[in-house]
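> what follows is a predicted protein model with its sequence.
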Amino acid sequence: MAEAHQAVAFQFTVTPEGIDLQLSHQALSEIYLSGVRSWKKRIIRIKNNVISGVYPASPSSWLFVVIAILATMYTRSDPSMGLIAKIQEHLPVSQMSTQCQAVVSAVLFSTMLWLMLIFTMRLCLKQLLSYHRWMFEQHGKMSTTTKIWVALVRIFSGRKPLLYSYQGSLPNLPVPAIKDTVKRYLESVRPLMNDAEYKRMTNLATEFESSLGNRLQWYLKLKSLWASNYVSDWWEEYVYLRGRGPIMVNSNYYGMDFLYVTPTPIQAARAGNCIHAFFLYRRKLNKEELKPVSTVIPLCAAQCERIFNTARIPGEETDTVQHWQDSDYIVVYHRGRYFRLRVYQAGRLLSPREIEFQIQRILDDTTPPSQGEAKLGALTAGDRISWAKARAKFFSSGVNKRSLDCIERAAFFVTLDDEEHSMMGEDSAECLDRYAKSLLHGKCYDRWFDKSFSVVYYKNGKSGINAEHSWADAPVVAHVWEYTLAVDSFQLGYNEEGHCKGEVDSSLPRPQKLSWEITPECEEQISQSLAVAQALADDVDFHVFSFRDFGKGKIKKCRVSPDGFIQMALQLAYYRNRGTFCLTYEASMTRLFREGRTETVRSCTNESSAFVQALEGGEVSMIPADVCRRLFRAASEKHQHLYRMAMTGGGIDRHLFCLYVVSKYLGVDSPFLNEVLSEPWRLSTSQTPVQQVELFDMVNHSEYISCGGGFGPVADDGYGVSYMFLGENIINLHISCKHSCPETDAHKFGGQIRKALHDLLKLLSPNLKESNKTDEGRPEVKKDK
């Protein structure tokens, strides 16, 4: 193939006159420019490491300290209290003049003083960032201690931090006391057990706390002293990488495009702008120009390192996450073919118009797939052991290995889908449901589920993202997705015809189709993996809707936390749906600590169950509304307390999980831990926050924001619920469950959530009128910008 020759720097043939060497100047030029680009990145990385390494000071502050010390020497004062003279006595260079030796000694002393100051500042900042009492103070009422703390944080935080500047100053995640974790655990399961069950669990917990628990805790504390985070590495390995079932649906999650706006109906143009925006984000990431994400204090940015050029590699016992430093191309899937598309030419990033041109070439390519190539991606959607064995047997050498390496090393994966998804149609709700299912699993073979993330571009210009979960959590992917959507629509834009702006270099080499040699035995394995994945995909029931009757604006007027309000609505809806309570999982982040990931908030509490029963239960329903309101506020405040505890290292589940891992390493069995770790999460919930509010105008253009994202159910007989507050008036919800369970129905549960939201608002503010806006039947807006 013509494009394959671009990768060959030279050719030679043996002739009667000798060896005829033919050099390709274009290939040599590309090699040279690639090397220059690589060295530029290394220099930037070294520079940023130095800047982050001395933060909150700056490298230039060293010069200030040196000049200050030298100036004092000329005034015949000795700020070193004799240390400069001591250093001068032990200098190994005797050929220097006395004055020169004094200057060198002063510089050495200044450098040591500067390093000591940096160490002290970082230690102070670390201690300041360990203070979390501000989170537990009443909203709007800041204590004097917290005011002093805020001032000190500003003093010690330095100026213009890079993305990773705070990493060395973030505190380590603390290990909670055994007795505190056991006490909070027993409190969390009380509403889920009758008296006999609770007494039995209490006995198990007490026995564990007084015997084996202390031994396991000792090992865990030892690890916390040695490791940056005592949870994260085990969480990644045992919760994600050692899972042997399919990661499609069970682990991967998705993010949606704008809900009511499609910036352009041209598939190649949308891909051109967005792919360019992704690489702009990667450039900022590599240069550490992204602002550190923060609440009041900065959050850990460690997960950002593996956004691009990363893949999950299957293994028979455990998978691994492989990250490469750089990649100048993406891999594109279209109609059963895989293409390698370079996005850099002569050392520069291709313009959006040029990427559109290359994408259109792929769309217009009529080359049929190779034998067995069309459904190859199903291997990443099936069981991990089968994929690991197939990878070792059929993709460990030759052309298959080269093509697989190409996919795994790509910056990210792109699918050009032949389907159309939007809010158009008579039944907009059903359109959204199909859209969600497509992003979560597609056809089970047209996504590469092992890549850190895959981007899908539909025939009508709609897009979406599917992300692998082991390397990072949803907020990290949401951050890059928000940036891409904003840059696509508000910065790059489109011309009047809907194409990307700019000119095209028509001499660009064509995207290179990857080659495969798939044997009949390998095809059989692909078919088996596809059958497993297809059965899993068909079983998923999805319901996505945009609740526009009211949002967090009216909820806040009731003086209630919007997140607490939603969680109480979910408890009420589940009780009405199933007639009982269940163990509820709400994801909370622990990124206030170094290498922190997530913690569980157990949203079903004694307070929430008391409120729901007061509102729903038989004779108790005669309880006055003011009593129900008091019970609701108690439940909401309890939930907020648990959320804050989880964020500040006082959660239950990660501690118990790590104790369980230690017990397995020691080869000891704990009936208490076995039961705790086997309890099913029948209601798994997560909020998707808008992190870069400054990129969007959610007041005047609320349609220009992602609809959020979702995930599959955690338990076979449970629900997965993701929700997102948009501006002050919209709540987007994503609900999943399984058709195979007769007791779950995503649409019915969605209806119960709607009713619960209205009932709670009516209870808390009976005189507050609700708007009658609804999203039903709202037409989609298509705009060319």
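In hand now; what should we look at?
> from now on I want contacts and neighbour counts done on CA atoms only, so please keep to that.
Noted.
> what distance do you get for residue 31 to residue 38?
Taking CA to CA, to the nearest Å as the criterion, residue 31 is separated from residue 38 by 10 Å.
> check residue 443 too.
With the distance defined as CA to CA, residue 443 ends up 37 Å from residue 38.
> looking at those two, which is more packed in?
The residue with the greater number of neighbours, taking residue 443 and residue 38 and applying other CA atoms under 10 Å, is residue 443; the counts read 18 against 15.
> how is the more buried one assigned, secondary-structure-wise?
Three-state secondary structure (criterion: DSSP: H, G, I helix; E, B strand; the rest coil) places residue 443 in coil.
> what's the closest non-adjacent residue to it?
Leaving aside its sequence neighbours, residue 443 sits nearest to residue 534 (CA to CA, 6 or more residues apart in numbering; 7.8 Å).
> A helix includes that neighbour, no?
Yes. Checked against three-state DSSP, residue 534 lies within a helix.
> verify the stated contact: it with residue 442.
No. Between residue 534 and residue 442 no contact is recorded; they are 9.7 Å apart, counting by CA atoms under 8 Å.
> if we can go back for a sec, so how many other residues sit close to the residue nearest to residue 443?
By the criterion of other CA under 10 Å, residue 534 has 19 neighbours.
> how far away is it from residue 556?
Note on residue 534: its distance to residue 556, by CA to CA, is 43 Å.
> let's bring in a second model and compare:
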Amino acid sequence: MAEAHQAVAFQFTITPEGIDLQLSYQALNQIYLSGVRSWKKRVSRLRNRVIKGVYPASPSSWLFVVIAILATMYMRSDPSMGLITKIQQHLPLSLSAEGQTMLSVLVFSTLLWLSLILALRFCLKLLLSYHQWMFEQHGRVSNTTKVWVTLLRLLSSRKPLLYSYQTSLPILPVPAIKETLSRYLESVRPLLTDPGYKRMTELANQFESNLGNRLQRYLKLKALWATNYVSDWWEEYIYLRSRGPIMVNSNYYGMDFLYVTPTALQAARAGNTITALLLYRRKVNREELKPVRIRVPGTVIPLCAAQCERMFNTTRTPGVETDVLQHWQDSEFVAVYHKGRFFRLWVYTAGRLLSPREIEHQIQRILDDPSPPQPGEEKLGALTAGDRVPWSQMRKQYFSSGINKRSLDSIERAAFFVTLDDEEQGMRGEDPAGNLDRYAKSILHGKCYDRWFDKSFSIVIYKNGKSGLNAEHSWADAPTVAHLWEFTLATDAFQLGYSEDGHCKGEVDRSLPLPQRLVWDIPSEVQAQVCSSLAVAQALADDVDCHVFPFRDFGKGRIKKLKISPDAFIQISLQLAYYRDRGGFCLTYEASMTRLFREGRTETVRSCSNESCAFVKALEDGEEAEQCRHLFRLASERHQNLYRMAMTGAGIDRHLFCLYVVSKYLGVDSPFLKEVLSEPWRLSTSQTPVQQMELFDLKNYPDFISLGGGFGPVADDGYGVSYIIVGEDMINFHVSSKYSCSQTVSKASVTFMFGCDIVHLLILKIDPTHRSIWHTFLHLFPTSPLL
């Protein structure tokens, strides 16, 4: 009752003497301060709109233009060539002559200023459309690129806000259909027999000469009209229209530091983690974050920041045919789950963010709460882990009104979701490797009901202070979430910190109201569906085999000394490992970003190439080292070129995907497109970037190494491989597969005399006389660069 009383701003009763009005000044003060915070945010947004709206110029440049025009007018010169006089003729006659002149000068100066801004923005877009620098050899920069670097530095010299570059980013181009088909046929050549390749070539030629050009015209029309011709269809058809479980199949995870746990107190770790996330949200809202940029010699290239817009206060709501992403402008609370109970935790009071110590205090109250779950509440989250259609039906029928709707709104409108897990996780105990694998599985799916998989991301805080993150995939890709998680871990450990006894720093206002228990009325029909969804999710979770493998023998430092791309090195290693595992090659997916373009997301790099296959076969056939070195050089260069082409809009798969979508809209079938899009990706790989923000130096703090994150397997008989190149001397691998497939094993039990390597991740039954893959490569290139 005390909390309810505090929530009332005023009370009144009717008495014989009149109305007796009783005001709660504390509540009114809270309302006033919350209103002030809201207006501050509106003013900040308006200011940011102006600043980024005139970028690469500045708002103050308007005054410079006005003064310059006035100065020329004072010198009896008309820079407008008569336009100022014409403007003056259309002004009200009630103004004095001097007033008319001044107003006409201001109008002309403003129009001139806006024209200059549009011209500068157009020039910046042209400069950002230049990508030839990416294809030039290191140390051999053309004169064109040198001029481009100089001009780009001049136009982007001002400090940008988070979204300053958005309107200046180029539009993703539609590749020529002939070029896409040619690159596709080249990519599948090593995977097909001669008759199979001939058949696929005939299908491609028929498609190009008949249906292809018609579909291409529609796609070009969309590219002229839409901001990005791929992203909206990719989001809808690849993610939101999927009717199966998003847990494991779509969601991915991020892990804590490998060697360090900043505090063993669960509530304290939650306090700092929640605070760090909200500080990041504040930076996003105020656009104080620097845009993520690629460093090139002499300048930096901005990447699209559109994915940051739906990072917080976002949820995926289920539908019968398609899900919908819902985003709210703001949220002053987070949703918390602990031992089967859901809570709403307010993180602002009187217009200010609670201190880390206050959030810890509130979290501890939740941990100490002895109340049991309400009937049907404990496993309610399983609805988000199972199939989407039953969840949609339950949501519409039983959660669209009343207390269930209010409680569900508290979860869906929350800034993010927090799970206070009652287990301990991390690399610990007598079986650190096994515990690391269990840690990864726990973040990926947990108990299948103690995460809210629909939220844009959920934070997991374990009993021993370890943390993790589970992210929904439709709104953003892993690099965006990795940027958030990197900021969170670094801010938690190095900026917020802990006291000597492991508690958060700061003072506590003990009058804070208790966290609110969410109230549910779960009928038996919903409880039955919860059990069904949980059974589906549990079967999926039990089938996932995860293995996390920190590789410490060497890292990108030693690879770069060989003048080899670390990414190419790893991808070719994966090809060799898969060949040894399965005796052949497979269609390989490597994610590449297209954020050099506005609203860009990803493109596929088809890492299994003719060159990589030639190298693997030569190595396995015992060819001479000199020949293997030559073939490896060709394979590495080919992979780098494929990656560059994907980044610059000349990929294969997104173009073919969009052509397929157009064909479905037109109601026509294409045997070629149907076959292309049904090909399984048995090896799905991705590199997660780290140290994007450089908030601390790994050389000075080597124990604060991030484990990165991973994802579930894409194909039932394939592998999901995520790798994180950490510093100069370490590479972390996350490998997943399915127990139900006898041909895939994420973790091998063989120890090689040549040391640990990636074969451990993919091979169980292997001839132990084979050399370690890593050491095989280093044997080929022992001391000298790859020439």
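Yep, it's here. As the structure is a computational prediction, the values presented were derived from the model and not from experiment.
> what would you report as the TM-score here?
Scored against TM-score structural alignment, normalised by the length of the first structure, the superposed chains reach a TM-score of 0.95; 764 aligned residues with a CA RMSD of 1.5 Å.
> what about stretch 343-357 of the second structure, start to end distance?
Taking CA to CA as the measure, stretch 343-357 of the second structure stretches 19 Å from start to finish.
> now that stretch: how far from the chain's centre is it?
Averaging C-alpha coordinates over stretch 343-357 of the second structure and over its chain gives two centres that are 26 Å apart (CA atoms, centre = their mean, to the nearest Å).
> now the counterpart of residue 324 of the second structure in the first structure: closest residue in space, sequence neighbours ignored.
In the superposition onto the first structure, residue 324 of the second structure corresponds to residue 320 when matched by TM-score structural alignment. Beyond its immediate neighbours in the sequence, the residue positioned closest to residue 320 of the first structure (CA to CA, 6+ apart) is residue 313, lying 5.2 Å away.
> wait, what's in contact with that neighbour?
319-322, 450 (CA atoms under 8 Å, 6 or more residues apart in numbering).
> try residue 33 of the second structure
Residues in contact with residue 33 of the second structure (CA under 8 Å, 6+ apart) are 350-351.
> all strands for the stretch 651-785 of the first structure, in order.
Secondary structure of the stretch 651-785 of the first structure (DSSP state E, counting those that start in this stretch): strands at 683-687, 709-711, 719-726, 730-738, 781-782.
> so which of the ones you listed is nearest residue 702 of the first structure?
Nearest of those to residue 702 of the first structure, taken as CA to CA: strand 719-726 at 7.1 Å.
> check the mean deviation of the closest one from the second structure.
Following the fit onto the second structure, the mean deviation recorded for strand 719-726 of the first structure is 0.4 Å by mean CA distance after the TM-score superposition for the first structure.
> which residues are contacting that strand?
Residues external to strand 719-726 of the first structure that are found in contact with it (CA under 8 Å, 6+ apart): 551-552, 682-690, 698, 702, 705, 707-714, 731-737, 744, 746.
> the same query, at a cut-off of 7 Å, please.
The contact list for strand 719-726 of the first structure (CA atoms under 7 Å, 6 or more residues apart in numbering) reads 551-552, 682-689, 708-714, 731-737.
> ok, longest helix in the first structure?
Once the first structure is assigned using DSSP state H, the helix that runs over the most residues is helix 98-129.
> now that one on the second structure. Mean distance?
Plainly put, helix 98-129 of the first structure ends up 0.6 Å away from its match in the second structure on average once the two are laid over each other (mean CA distance after the TM-score superposition for the first structure).
> just give me how far that helix sits from the chain centre.
Offset of helix 98-129 of the first structure from its chain centre (CA atoms, centre = their mean): 38 Å.
> which other helices and strands contact it?
In terms of contact count using 3 or more CA pairs under 7 Å, 6 or more residues apart in numbering; DSSP states H and E, helix 98-129 of the first structure is assigned the packing partners helix 59-74, helix 83-89, helix 144-156.
> quick one: buried residues of it?
Across helix 98-129 of the first structure, burial judged by 16 or more other CA atoms under 10 Å covers 101-111, 113-114, 118-119, 121-126, 128-129.
> try stretch 324-331 of the first structure
Using 16+ other CA under 10 Å as the test for burial, stretch 324-331 of the first structure gives 326-331.
> straight-line length of it, end to end?
The separation between the terminal residues of stretch 324-331 of the first structure, taken as CA to CA, is 15 Å.
> give me the contact list for that stretch.
Among residues not part of stretch 324-331 of the first structure, those counted as contacts by CA under 7 Å, 6+ apart are 309-310, 338-344, 407, 409-414.
> then stretch 746-757 of the first structure?
Stretch 746-757 of the first structure is touched from outside by 541-543, 569-570, 572-573, 577, 735-737, with contacts defined as CA under 7 Å, 6+ apart.
> then stretch 641-654 of the first structure?
132, 135, 173-174, 176, 181, 184-185, 231, 588-590, 599-601.
> residue 352 of the second structure -> the first structure?
Here residue 352 of the second structure is matched to residue 348 in the first structure, going by TM-score structural alignment.
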